[in-house]
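# no sequence on this one, just coordinates:
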């Protein structure tokens, strides 16, 4: 403990030393524009006093993950009278090991837990030991276990270490006195994602949808009482950044919350501005309500795609296995008539449904991409337990070298107490034609054939069709 105090005092003296090199710079305002690609644009306005001529200014409390080449400085007070001659970004932060590295081949003193004092030249150090030589040629050599060290005494403050990342400017100023200056820069380590919670109604015909913004600040500094804007879209950057991997869990809320963000278009993206100020602390994850839609009409869609292969089997058709799972999707339109109608940032939607005791139970989740208004959203939530599918090839004929004719039978069994409509999706190959079918079908595109099949409660329905494939 005492060792830590001694190092803390040394670091404190270093802070005083650095502060003495410049006037106090008071922050007047800070604003953040956070992109959902792990970076943000910071706009920082501060007040400082400048003399006429060349000034050295140290700008503290900046992000540790700043991109130095993105820094832009201007004097709001006199933009044509003040400009940068030189800029340096200092990030060699003080630590116990950094202090020791400055004293290699120099004299320090180490005091052990049992009050034994060792003084000598620092020969080396690592995570477990410190090696001192009383005399560099004759010795003796002391190897002190770091877990047994109580104090380390350094003769004086080392040069070249700082306690926080710092921008250092050499400014030329022709208007002495007080200046308000604006510094903007890009920093990594700030990311945001949208998270959504949906609660399905008892009749499964609507959902209540709540959206949340999750902001993760690992940039290395705090942003007190900041204005906040969020940009959603795929902004191209030369180097891709990481996304948030850990999210805070949210409860499924059905109560309406006040609108806090104003949405508007920015170039080919969408911007969401928080209508109040907020504080983002370093290493903090913050959640802010984005939207609340108490009633959004949805359709529950059952989908069956029985083929497990995505190629044509030619004459190797016997013994083909099939998929028996029937997928369950919730589909809804992002429209104003449907209770939404705003651009939805990409994110994960967690879906819940109330049990008989009204407690919400988790029933699945999926991720949506950036979704403009009036577009349809389809959420795959899992597979139906009580609806089963089966698919088989019932006949295969080679008509010519490049022409084949196949017949299929698809069986859907519904073990539920109510009827179900299942969308059967087939993926034909080549130049194909349906010759006959037991049910109406729709050719959605060149490789998609769809049947809408009614399956009675506790019953089954068979779909049969024959198609020719020309290659």
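On my side now, so go ahead. A quick note: this is a predicted structure, and the numbers were derived from the prediction, not measured. Residues are numbered from 1 along each chain as shown.
# okay, CA-based contacts and neighbour counts for the rest of this
Noted.
# Which neighbouring elements make contact with the longest helix that the chain contains?
Secondary structure assigned by DSSP state H gives helix 2-19 as the longest helix of the chain. The helices and strands touching helix 2-19, judged by 3 or more CA pairs under 8 Å, 6 or more residues apart in numbering; DSSP states H and E, are strand 149-153.
# how big is the angle separating the longest helix of the chain from strand 149-153?
Computed by axes from the mean of the first three to the mean of the last three CA atoms, to 10 degrees, the angle separating helix 2-19 from strand 149-153 equals 30 degrees.
# I'd like the next helix or strand past helix 2-19.
strand 26-35 (DSSP states H and E).
# What residues of the longest helix of the chain count as buried?
For helix 2-19, the neighbour count (16 or more other CA atoms under 10 Å) marks 3, 6-7, 10-11, 14 as buried.
# Alongside the first one, take a look at this:
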């Protein structure tokens, strides 16, 4: 019996991504060149005039020039006057850059619960220190891989954060998910489910085949598919 193993690149592999019950499922056709074609639906309830529409049911590596929004039935024309895509989802680095040049609190010790000899418990609040963010740090634009944060604490500068940064709860402009926005002009009111197609990067797949060839004229084979998303 002869065993043959082969790694064969294929063109594409279709895959359906399960979503939350309130969102439409996304069908992916994943190619083995670090990209995929995504297809989902967006409910449209348009009135005559200008409509503002958005969806967060998109990936963080969407290619804006590839976006197509249309009525799959062909009964309605979707007139997109403007399109904007924002993938700058909020994280600690984003917040540090937003508050660059400003003073915030840094938590140097979390709240603690102390218990006395009599069993009485007392909560000691978290300890914080004020620091001014001179430089947020992160990816550098001059070719260096990383810039250290520069923080002023008590009139002195240091190249590290004194603790966990604590930002005001009133911070505006927070983006929790990648968002695709349209300005759609329509001559009359219409309600339908539009089809949204786009190209996204960061996905790949490969197939591995295990072919078993016995001495008799019978062919058996097994295959494995491995998906990866970055």
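Nice, I can see it. Since this is a predicted model, take the numbers as computed values, not measurements.
# Would you pull the TM-score for this pair?
Laid over one another, the chains give 0.66 as their TM-score (TM-score structural alignment, normalised by the length of structure 2), with 185 aligned residues with a CA RMSD of 3.0 Å.
# Would you pull up how far the longest helix of structure 1 lies from the middle of the chain?
On the basis of CA atoms, centre = their mean, to the nearest Å, helix 2-19 of structure 1 sits 37 Å off its chain's mean C-alpha point.
# sorry, back to before: could I get the buried residues of helix 2-19 of structure 1 as CSV with distance to residue 397 of structure 1?
Below are the buried residues of helix 2-19 of structure 1 laid out as CSV (distance: CA to CA, whole Å):
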residue, distance to residue 397 of structure 1
3, 86
6, 88
7, 85
10, 88
11, 85
14, 87
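# Those residues: which two are farthest apart?
Spanning the widest gap among the buried residues of helix 2-19 of structure 1 are 3 and 14, at 16.8 Å by CA to CA.
# circling back to that earlier point, wait, which of the buried residues of helix 2-19 of structure 1 is closest to residue 100 of structure 1?
The shortest gap between residue 100 of structure 1 and any of the buried residues of helix 2-19 of structure 1 belongs to residue 7, at 11.0 Å (CA to CA).
# Leaving out chain neighbours, which residue sits closest to the closest one?
Once flanking residues are discounted, residue 7 of structure 1 sits nearest to residue 96: 7.2 Å by CA to CA, 6 or more residues apart in numbering.
# List the contacts of residue 161 of structure 2.
With contacts defined as CA atoms under 8 Å, 6 or more residues apart in numbering, residue 161 of structure 2 is in contact with 106, 149-151.
# how about the residue nearest to residue 7 of structure 1, what's its partner in structure 2?
Here residue 96 of structure 1 is matched to residue 92 in structure 2, going by TM-score structural alignment.
# Check which element follows the strand or helix carrying residue 101 of structure 1 along the chain.
Applying DSSP H and E as the criterion places residue 101 of structure 1 in helix 96-102. Scanning forward in sequence from helix 96-102 of structure 1 by DSSP H and E, the next helix or strand is strand 107-112.
# could you give the angle of that following strand to helix 2-19?
When the same axes, to 10 degrees is applied, the directions of strand 107-112 of structure 1 and helix 2-19 differ by 150 degrees.
# In structure 2, what range does strand 107-112 of structure 1 match?
The aligned range for strand 107-112 of structure 1 is 103-108, by TM-score structural alignment.
# ok, and for that stretch, which residues are buried?
103-107.
# now do stretch 149-167 of structure 1
149-154, 158, 161-167.
# Same question for stretch 36-54 of structure 1.
By neighbour count on 16+ other CA under 10 Å, the buried set for stretch 36-54 of structure 1 is 36-48, 50, 54.
# Look up the counterpart of that stretch in structure 2, residue range please.
With TM-score structural alignment as the criterion, stretch 36-54 of structure 1 aligns to 32-50.
# And the matching stretch, how far out from the chain middle?
The answer for stretch 32-50 of structure 2 is 16 Å, by CA atoms, centre = their mean.
# got the contact list for it?
Contacts of stretch 32-50 of structure 2 (CA under 8 Å, 6+ apart): 9-12, 24-30, 53, 55, 183-206.
# Can you say which of these are buried?
12, 24-30, 53, 55, 183-186, 192, 194-201, 203-206.
# does the residue of structure 2 most remote from its centre belong to a helix or a strand, and which?
Largest separation from the mean C-alpha position in structure 2: residue 216, at 52.1 Å (CA atoms, centre = their mean). Counting by DSSP H and E, there is no helix or strand that carries residue 216 of structure 2.
# residue in structure 1 matching residue 83 of structure 2?
Under the alignment by TM-score structural alignment, residue 83 of structure 2 pairs with residue 87 in structure 1.
# list the contacts for the residue lying closest to that match once chain neighbours are set aside?
The spatial neighbour of residue 87 of structure 1 that comes closest, neighbours along the chain excluded (CA to CA, 6+ apart), is residue 169 at 4.6 Å. Residue 169 of structure 1 sits next to 55-58, 84-88 when contact means CA under 8 Å, 6+ apart.
# Likewise for residue 166 of structure 2?
So residue 166 of structure 2 contacts 104-107 (CA under 8 Å, 6+ apart).
# need the strands for the stretch 301-450 of structure 1, in chain order.
325-333, 347-354, 360-368, 376-400, 403-414, 420-426, 431-437, 441-445, 448-455 (DSSP state E, counting those that start in this stretch).
# Onto which residues of structure 2 does the fourth one map?
So the one you mean is strand 376-400 of structure 1. Going by TM-score structural alignment: strand 376-400 of structure 1 matches no residues.
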